[in-house]
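J.: Pasting a predicted model and its sequence here:
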Amino acid sequence: MSSNLSPSGAQMPRSSRPPRTAPAPRTRLLLPLALLAVWLVVGGALGPFAGRLGEVATNDQAAFLPRSAESTRVLEEQKAFRSSEAVPAIVVWTADGGGTLEPGAAGRATRAVAALAGRPELAGPPSAALPAEDGRALRAVVPLRPALDDALPDALDEIRRAAGAVPGTTVWLAGPAATQADLSGAFSGIDGLLLGVALVTVLLILLVVYRSVLLPLLIMLGAVFALGLACALVYVLADADLVRVDGQVQGILSILVIGAATDYALLLAARYREELAAPGADRFSAMRRALRRSVEPIVASAATVALALVALLVSDLSNNRALGPVGAIGIVCAVLGALTFLPAALVLTGRAAYWPARPSPHGAGPAKGGRAVWERVAALVDRAPRRVWAFTLAGLLACAAFAPALSSRGVPFDEIFVNDAPSVAAQETLGRHFPGGAGSPAVIIADADAAPRVVAAAEDVPGVVSAFPVDAAGRPARGTPPAVDGRVRIDATLADAADSDAARETLPRLRTAVHAVPGADALVGGTTAQRYDTQHTAARDRAVIVPVVLAVILVILVALLRSLVLPVLLVATVALNFAATLGVSALVFEHLLGFTGTDASVPLYGFVFLVALGVDYNIFLMSRVREESLRHGAAEGVRIGLTATGGVITSAGVVLAATFAALGVIPLAFLVQIAFIVAFGVLLDTLVVRSLLVPALVRDLGPVAWWPGALSRRRAPDRPGPA
């Protein structure tokens, strides 16, 4: 059905409609056709790299420790004491029915694992089976080669079969090898599963919201091409060992590119649709105007996210440093696709891109009913801005009050996996029958001459069960311990589980005791030390990176909005949104999801994503408000800008929240926590902060919000004052 609506929405007589413009010369099609051809080649040649990042990814957590921490130095020195690199698998036998083991069970268990000696998967001979003090369990260590990768599950199955030869027992596999296998299983198929869930979710949302067949497909195609380009670049850099990629970074990259590319594309598509509806507009002139008015906010938005991610290079945690450049590459590719592929595709398809809907001056947002909603919201903000911002501010502050309850001391081992994992159950079984730190000792490296005094000092520390020098195979050394360059390794078994609060409290006492031994030059590492150092480094990173990110965003906003007051206001509101999100997350994690803590990096990741992405939506809104304010005055500019952008920004926020929520399909606590924080925070920012708080504050402040720019000196026609 044809439409006779004028740009203002009024009915136009047929005779007054603008004449159709002449067909564009064919030469004007050359540039969009060339851009489309380039992206088709990029998509065809580089698209497969989205599924190949796993080839250059590592899930070895040792590669992502604090660079300057004591535990990292121990890890480096510890390599010299190994006859070969090994990843230990701890075999645990328990008596069926929970009773006492039969006499001779230890000997049979030792012979069972000894039969594995000489297999190519092993890095050395298995240890003897040691009985627990309660007589109900045995444990032995089987060292595996570290580079088994896909062969690790098969190697563990062989160990399980061999260990099962002990009658009357149940076999459990714990230790780093078992955990690594479960982690690999959690990340297996991440490329296809995560990408598929994200794309299908976003496509369904776009189809429902925009009621167009072709536009969502074009937007998704551009996002997939951008992801292929980003993954190819990251693959090359990771293969050259210039960046590190693990499963977490890999998953976040996919989500970040899809979400960001879709957001930027929606903003451009909305503006293009407005321009197509202008009298006398053709698709080429409409795209020129749409690009001219959209490039600045899109580039500014992308710059805030990319530079916020680059700021992670200041971190001392290697996994944070890994995400920084990888994420920034993804954002650059996303904005490149949105500003080259999509304009070419929209110019070539013209009005057909929006079929069966028709271009209108109200943007590419939801249909007229959605615009009516935003007209009412804008009217409310315009009529009573002070009450609007007071109520929303009070609600956000109430949520933020719970933020200190969010613990970032790390995720306990039994909560790392959202679903039940065999290695977790095995570790719990090991902890019931042996000292909590068995299998994950504190590792002390000290000068050989001081070894007896270091052992004595360690054993005197409350919370340490035993300490003894070990040989190259990790077994207690008999006689004089082997020294490498005058240094020896001493293992200290803690009374509590390596990931427990009690173990973390023991660690500083242990370090203080062995550091005080004269001439020992002792260092303490191991699992507990790594978690302890990671936690303290993460706290230091937050103190350093948060101000850097806020400063970068503030500079970009000042340059974009030509104001000082408004950028400070926007940064404050997105920071408040982050605090409110953390408060809600603290309640949800503890009372609904059952998490007792979050990974040390979760608050920083959440801050970077929420603040940078939250500023995105404020940039989209306030750049349009500024444009309209220059024409109509500050007060009217807020009303028109909020009405014009409400639908498209809200739908962009829903899309981004949905893409980050897709991270929840990976059954790891870290990614589930990040998924919730970003998804909830984006929705809170889109529906409350950007829709109510910011426009109400700007309307209430009036021209003062734009000080010292030209808008602060421009006076609009007299209007009723704010309520």
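T.: Everything's here; your move.

J.: C-alpha only now, for contacts and for neighbours.
T.: Fine.

J.: what's the neighbour count on residue 394?
T.: Residues within reach of residue 394, counting by other CA atoms under 10 Å, total 11.

J.: Tell me the spacing between it and residue 717.
T.: 32 Å (CA to CA, to the nearest Å).

J.: again with residue 429
T.: 76 Å.

J.: what about these two, which has more around it?
T.: residue 429 (18 against 8).

J.: Which elements pack onto the helix or strand where the more buried one lies?
T.: For residue 429, the host element (DSSP states H and E) is helix 422-433. Here helix 422-433 touches strand 87-95, strand 169-174, helix 175-187, going by 3 or more CA pairs under 8 Å, 6 or more residues apart in numbering; DSSP states H and E.

J.: who touches the first one?
T.: For strand 87-95, the external contacting residues (CA atoms under 8 Å, 6 or more residues apart in numbering) are 101, 136-146, 156, 163, 168-178, 426, 429-430, 439.

J.: now the helix or strand following it, how far from the centre of its chain.
T.: Per DSSP H and E, the first helix or strand lying C-terminal to strand 87-95 is helix 105-114. The chain centroid and the centroid of helix 105-114 are separated by 45 Å, computed with CA atoms, centre = their mean, to the nearest Å.

J.: Second structure follows, compare the two:
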Amino acid sequence: METFDHQTFSLARLVGGGRSVAVLVLGLVLAGTVLILAPGATESTEASANLPADAESALAQDRLATLPGGDDAPAVVVVSRDDGQALDAEQLGALGRLGSTLGSALEAEVSGPVPSVDGTVALLTIPLPGDVGNEANAERIETLRADVTDALPSGLTAEVTGAPAIQADLGAVFEGADVRLLLVTAAVVALLLVVTYRSPLLWLVPLAVVGLGDRVAAKVVEAISHWAQLPIDGSTTGITSVLVFGAGTNYALLLIARYREELRRHEDRREAMRQAVGAAGPAILSSSGTVVLGLLALLLADAPFVNRIGLAGAAGIVVAVLFALVVLPAAMSIPGRWLFWPFVPRVGDSDPTERGLWRRVGLRVTRRPALVTVGGLVVLALMALGTLGLRTGLGQDEQFLDTPESITAQQTLASAFPAGASSPTTVVTSPRLAEQVARAAADVPDVQSADVGRPSATVAPVSVVLSDPPGSDAALGTVERLRAAVQEVDPDALVGGQDAQALDEATTAQRDRTVVVPVVLVVVLGMLLLLLRSVVAAVLLVATTVLSYVSALGVGWLVFDHVLGWSAMDVSTPLLAFIFLVALGVDYNIFLTARAREEMRASGDATSSVVTALGVTGGVITSAGILLAAVFAVLGVLPLVLLAQLGVVVGFGVLLDTVLVRGVVTPALVAWCGRRFWWPSAVARAPRRAR
């Protein structure tokens, strides 16, 4: 094999006796400084946080805010009898007194009680200021629920819903989430590292380095949020933590595997680490650079939540790669070879990869490369067929894995009132045209009622109650028809409310996929061209990675639809899964083909080079893929459907890419193309040499 000159890679020069100690100490000092001095984040869990400022529903909310109390957000108290019978006059009277008490305590004008037609459910509507922070909102909802429970007559059940209650319940989902996610992720990573290294000591070093990098990355993201005034919530920090742990551990696995390999060639462990950093560093930088640029491409999206994931994730990956290529080599080279006990590598030891499982796989798949390639692509294509029936857009009652009170209240409300009563749609128009707009709205199919509210000199609200459940496909279709109808009367009319927001989020998500996906593909293709200097290799690797993403999306949708019974994917799932799978998934092809290119320069034989590369990298890449898939699966500890869906799609996609694409299809493609795989680089013209 060709020997790599570590002097050509600057980070390799940081490894040395005194230098490693200095680098480790400096890294710890800088990490401690960030952990202590970094400012806290600007946080938000608002339901409308994924709306661009120019969305119609956002513009409607801005115009409503000019009305007296226009920025109010109604909380709805839903009351029913425990035995399911109709409420009697005495109970309704008690609810009236409860409304007066709540109004006095909250300094609000409480409406109701309003009984349903069958009398089984009544509701109280309490306008609450909508411009309070998350903590203040959570406290007032908790107080409201406690006050209602204390004052409620026996035999009755009360539930609180509406936008403030949903916001509070969403915030409650993430209480203690960072600690829970960190502990579960660290436990999963520790277990897999122990299994991978089969050493009671070695796993401690990468886990400690990556864990510290994760905490530093979290603080860096919080500082960016603070300085840029970009609100983040638990889902943003959770996804970023998973990215840092997953990618950081992957880079650590690749570096340590190369270090172990070099320890069999060099007596001096520091020289071995310099060679390892010099050999693995370019591939790690290329793969991490691809991930960072792919995540930064999310800044082109209109959806604020997607923007924040892109910025936070890119910052996290930069921190992860710094810890993997600067701090980890120092930490690993200070101890002796005993760190690998009981399987300590010695100079002159035979390379176990020469007779390992993945070398045997490589020999098999390259014997009949055309058949293996076509067979692998057919399997991927069959999996991808699952995307044909894919639907996006979850209703409010489908956002949580565990149903909170605000959602069960909506279900109770929908059983007796029009389904949209808990979150009416609002049309914003001029006072002059308000009555006409209300009549046009009332004539739209599936609109239950349309009533003109209290206008100002320039703005009049029209409250529209839909017949369909909030966030459902039917409700979104009604909003589309409603917009068309009212804008025929008043071209400047704006339709807002939760259903309008959901429709705008779906439209924005479609636009973002159209814009971001091509940019990411260009970025990935460009990075592969820079690394491999081969047009054929770059195009084929991108194509197989994209196909594995579509296959994972298809299988994921079949699981969600037929096994878990979810009606749709979250609007953000396909795009975020694409970024993670294409940017992270191409890592494994980079690790494999970068090593194959190195072997190709030495041997001049495309088939033997990819077989050797697969034998050498197969074990560590498989371990990295399993670990990354397991880390993404940890997102399921946070009870949001979006995160669970990301965990399933990305986890399965990583395994698919690791085993089938990188382990079978890519080696077969290289063997099938032969030297043409490396065209037009000089490697394609490398002379054949005896091994």
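T.: In hand now; what should we look at? Since this is a predicted model, take the numbers as computed values, not measurements.

J.: Fetch the TM-score of the aligned pair.
T.: Superposed pair, TM-score by TM-score structural alignment, normalised by the length of the second structure: 0.93. Supporting alignment: 675 aligned residues with a CA RMSD of 2.4 Å.

J.: one step back: against the second structure, where does the helix holding residue 429 of the first structure fall?
T.: Mapping helix 422-433 of the first structure onto the second structure (TM-score structural alignment) gives residues 405-416.

J.: And for stretch 330-342 of the first structure?
T.: Under TM-score structural alignment, the match for stretch 330-342 of the first structure is residues 316-328.

J.: what do we get in the first structure for residue 599 of the second structure?
T.: So residue 599 of the second structure corresponds to residue 628, using TM-score structural alignment.

J.: Doesn't its match lie inside a helix?
T.: Yes: according to DSSP: H, G, I helix; E, B strand; the rest coil, the state of residue 628 of the first structure is that of a helix.

J.: For the closest residue in space to it that isn't next to it in sequence, grab the count of nearby residues.
T.: The shortest distance from residue 628 of the first structure to any non-neighbouring residue, by CA to CA, 6 or more residues apart in numbering, is to residue 637 (4.6 Å). Under the neighbour criterion other CA under 10 Å, residue 637 of the first structure is assigned a count of 22.

J.: what's the answer for residue 31 of the second structure, then?
T.: Neighbour number of residue 31 of the second structure under other CA under 10 Å is 17.

J.: which parts of whichever strand or helix holds it are buried?
T.: If you go by DSSP H and E, residue 31 of the second structure is part of helix 17-37. Across helix 17-37 of the second structure, burial judged by 16 or more other CA atoms under 10 Å covers 20, 21, 23, 24, 27, 31, 34, 35.

J.: Quick check: the third one touching residue 16?
T.: No: contact criterion CA atoms under 8 Å: residue 23 of the second structure and residue 16 do not qualify, at 9.6 Å.

J.: quick revisit: could you point out which element follows the helix holding residue 31 of the second structure?
T.: From helix 17-37 of the second structure, the next helix or strand downstream (DSSP H and E) is helix 56-64.

J.: In JSON lines: the helices and strands packed on helix 422-433 of the first structure, plus mean neighbour count.
T.: Formatted as JSON lines, these follow (neighbours: other CA atoms under 10 Å):
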{"stretch": "strand 87-95", "mean neighbour count": "24"}
{"stretch": "strand 169-174", "mean neighbour count": "24"}
{"stretch": "helix 175-187", "mean neighbour count": "21"}
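
J.: Point out the one among the ones you listed that comes closest to residue 65 of the first structure.
T.: helix 175-187 (15.7 Å; CA to CA).

J.: In the second structure, what stretch matches that closest one?
T.: Residue span in the second structure matched to helix 175-187 of the first structure, by TM-score structural alignment: 162-174.

J.: Please apply the same query to stretch 596-615 of the first structure.
T.: By TM-score structural alignment, stretch 596-615 of the first structure lines up with residues 567-586 in the second structure.

J.: thinking again about what came up before, how far apart are the helix holding residue 429 of the first structure and its match in the second structure?
T.: Comparing helix 422-433 of the first structure with its match in the second structure after superposition yields a mean distance of 1.1 Å (mean CA distance after the TM-score superposition for the first structure).

J.: who's in contact with that helix?
T.: Contacts of helix 422-433 of the first structure (CA under 8 Å, 6+ apart): 92, 132-134, 136-137, 172-175, 178-179, 182, 413-414, 436-438, 497.

J.: got the end-to-end distance for stretch 431-451 of the first structure?
T.: 28 Å.

J.: any idea of the angle the host helix or strand of residue 192 of the first structure forms with helix 175-187?
T.: Remark: residue 192 of the first structure resides in helix 190-210, with elements defined by DSSP H and E. Helix 190-210 of the first structure and helix 175-187 meet at an angle of 30 degrees, taking axes from the mean of the first three to the mean of the last three CA atoms, to 10 degrees as the criterion.

J.: Next, the buried residues of helix 190-210 of the first structure.
T.: Per 16+ other CA under 10 Å, helix 190-210 of the first structure contains these buried residues: 190-191, 194-195, 197-199, 201-203, 205-206, 209-210.

J.: Now do the helices in the stretch 101-250 of the second structure.
T.: Using DSSP state H, counting those that start in this stretch, the helices of the stretch 101-250 of the second structure run over 134-151, 163-173, 177-197, 204-228, 234-263.

J.: what's the mean gap between the last one and the aligned bit of the first structure?
T.: Just to be clear, that refers to helix 234-263 of the second structure. Counting by mean CA distance after the TM-score superposition for the first structure, helix 234-263 of the second structure comes out at 0.9 Å.
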